[in-house]
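Undergrad: pasting the structure only:
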């Protein structure tokens, strides 16, 4: 996943304002107790960050791939 896709999906799922806040302020144990922003800035794969954020926010699994993508089988 590219970083641009991460931010598209973030905005679609949470809205621009809330999405920005989640990326900056949510500390995720799954990411080594870093925020998504810190993890991305330190080179973490955007897909790993996205899935960790989805789990933390209880996003239903069927929406983890965004509005126009299905998981590859």
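TA: Great, that's in hand. The structure presented is a predicted model; accordingly, all values stated were derived computationally and were not measured.

Undergrad: use CA for all of it now, contacts and neighbours both
TA: Will do.

Undergrad: residues in contact with the most centrally placed residue in the chain?
TA: Of all residues in the chain, the one closest to the mean position by Cα atoms, centre = their mean is residue 50, 2.5 Å from it. The contact partners of residue 50, by Cα atoms under 8 Å, 6 or more residues apart in numbering, come to 6, 64.

Undergrad: Structure two is appended below for comparative analysis:
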């Protein structure tokens, strides 16, 4: 998954403004206790981060 696809999905699910805030502030255990932004900065693949997001929030099946 490309990073642009990841952010498109985040924006579609959370909305334009809230996606960045959520990615910056919400800590996900499945990412080693990191936020989305921290995990991406540490080199975790966007696809792996997206799967972790899908584990903690109810994401529309079309976006999974």
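TA: All right, it came through fine. Quick caveat, the model's predicted, so the values are computed rather than measured.

Undergrad: Could you check how far the closest residue to residue 18 of the second structure other than its chain neighbours is from residue 32 of the second structure?
TA: In space, and not counting its chain neighbours, residue 18 of the second structure is closest to residue 11: 7.8 Å by Cα to Cα, 6 or more residues apart in numbering. Applying Cα to Cα, to the nearest Å, the value for residue 11 of the second structure to residue 32 of the second structure is 23 Å.

Undergrad: Neighbour count for the two, which is higher?
TA: residue 11 (15 against 9; other Cα atoms under 10 Å).

Undergrad: can you tell me the mean distance of the helix or strand containing the more buried one from the first structure after alignment?
TA: According to DSSP states H and E, residue 11 of the second structure maps onto helix 3-14. For helix 3-14 of the second structure, the mean deviation from the first structure after alignment is 0.7 Å (mean Cα distance after the TM-score superposition for the first structure).
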